[in-house]
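*Asks:* quick one, fold the following:
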Amino acid sequence: MQRLMIVDDSSVIRKVAKRILSGLDFLVSEADTGHQALMHCQAQLPHILIVDATMPDALEIIGAVRQLPGGAAVRIYYCLVEADLKSMMQGKRAGADDFLIKPFDRRILTSVFGHLSKAVA
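*Replies:* Got it, this is the predicted structure:
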């Protein structure tokens, strides 16, 4: 089962995303701070990481995960409120692989992550 972590300071976003992604057979964990996310990642890296761009330390979280042993293999999604080129480039430079635009729903998350839930890392 693929491990996926959602890093977002909104409990509502984490709850909705967790419910949808758990239904897609991901083992979902949550973090509401960068420190908490890094503690989880040091204990066990997720296969997929979703980081909310509005968190004050979002770019640092991405960079720190990339520096962990095995961190280069984590698929990181930088979650933005709008497709802003400057923010997207900052996320890419920090090490994000892809982007996710909020608000998202079941259809969007299924489209983006549905095929990844069955993949073996």
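*Asks:* make it CA atoms for all contacts and neighbour counts henceforth
*Replies:* OK.
*Asks:* could I get the full set of strands for this structure?
*Replies:* Secondary structure of the chain (DSSP state E): strands at 3-7, 27-31, 48-52, 75-80, 98-101.
*Asks:* out of those strands, nearest to P69?
*Replies:* strand 75-80 (14.1 Å; Cα to Cα).
*Asks:* can you give me the buried ones in the longest helix belonging to the chain?
*Replies:* Assignment by DSSP state H gives helix 11-23 as the longest helix of the chain. For helix 11-23, burial by neighbour count (16 or more other Cα atoms under 10 Å) applies to I13, R14, A17, K18, I20, L21, S22.
*Asks:* any chance of those in a markdown table, with distance to A83 too?
*Replies:* Listed next are the buried residues of helix 11-23 as a markdown table, based on distance: Cα to Cα, whole Å:
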| residue | distance to A83 |
| --- | --- |
| I13 | 18 |
| R14 | 21 |
| A17 | 20 |
| K18 | 23 |
| I20 | 23 |
| L21 | 22 |
| S22 | 26 |
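*Asks:* to compare against the first, here's the next sequence to fold:
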Amino acid sequence: MNLEVLAVDDSRTMRDMIRLALEPAGFRVHTADDGVHGTEVLANIAPDVIITDINMPRMDGFGFIDAVRDQTGHRTTPILVLTTEAAPELKMRARAAGATGWIVKPFDPSKLVKALQMVAG
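*Replies:* You can find the predicted model right below:
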């Protein structure tokens, strides 16, 4: 399974952890450090699934999800929110914006791999 993933997170450590969790499972990982950078990277790739944080500078996760969903080619691309936030109203807001799922940090690498395979498969 050679899936392409775009991971958007302002934390370099978190981007590295996502890469370390996914690359051994056969994913090609592209990263961006905030929503603005994420939309720039997205212009040049066609990921099978997108992972985004919520709290980021310049453009937060909600803005990024909106920007992704505004693009015809990415209206159905699965988007998983990976965040420290667990508030039900934020989950509802993310789902309303077009997020596919929600994973709370810190994440279990094997569960992240399974979640991505489920939504992208």
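*Asks:* kindly reformat the strands of structure 1 as JSON lines containing mean neighbour count and distance to M88 of structure 1.
*Replies:* Shown next, in JSON lines, are these (neighbours: other Cα atoms under 10 Å; distance: least, Cα to Cα, whole Å):
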{"stretch": "strand 3-7", "mean neighbour count": "24", "distance to M88 of structure 1": "17"}
{"stretch": "strand 27-31", "mean neighbour count": "19", "distance to M88 of structure 1": "22"}
{"stretch": "strand 48-52", "mean neighbour count": "25", "distance to M88 of structure 1": "12"}
{"stretch": "strand 75-80", "mean neighbour count": "23", "distance to M88 of structure 1": "8"}
{"stretch": "strand 98-101", "mean neighbour count": "17", "distance to M88 of structure 1": "8"}
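*Asks:* so who does the most centrally placed residue in structure 2 touch?
*Replies:* What sits nearest the mean C-alpha location of structure 2, by Cα atoms, centre = their mean, is I51, with 0.9 Å. The contact partners of I51 of structure 2, taken as Cα atoms under 8 Å, 6 or more residues apart in numbering, are V5, L6, A7, V8, I79, L80, V81, L82.
*Asks:* and the fifth one, what's its match in structure 1?
*Replies:* Taking TM-score structural alignment for the superposition, I79 of structure 2 sits opposite I76 in structure 1.
*Asks:* measure its match to L100 of structure 1 for me?
*Replies:* 10 Å (Cα to Cα, to the nearest Å).
*Asks:* quick check: the longest helix of structure 1 compared with structure 2, mean distance?
*Replies:* Helix 11-23 of structure 1 differs from its equivalent in structure 2 by a mean of 0.7 Å after superposition (mean Cα distance after the TM-score superposition for structure 1).
*Asks:* what comes into contact with that helix?
*Replies:* Contacts of helix 11-23 of structure 1 (Cα under 8 Å, 6+ apart): I6, V7, D8, V28, S29, E30, D32, R106, L109, T110, F113.
*Asks:* the residue mapped onto K111 of structure 2 from structure 1: neighbour count?
*Replies:* Taking TM-score structural alignment, K111 of structure 2 has I108 as its aligned residue in structure 1. Residues lying near I108 of structure 1 (other Cα atoms under 10 Å) number 14.
*Asks:* distance of I108 of structure 1 from G34 of structure 1?
*Replies:* On the measure of Cα to Cα, I108 of structure 1 and G34 of structure 1 end up 25 Å apart.
*Asks:* ok, D97 of structure 1 next?
*Replies:* From D97 of structure 1 to G34 of structure 1 the distance is 18 Å (Cα to Cα).
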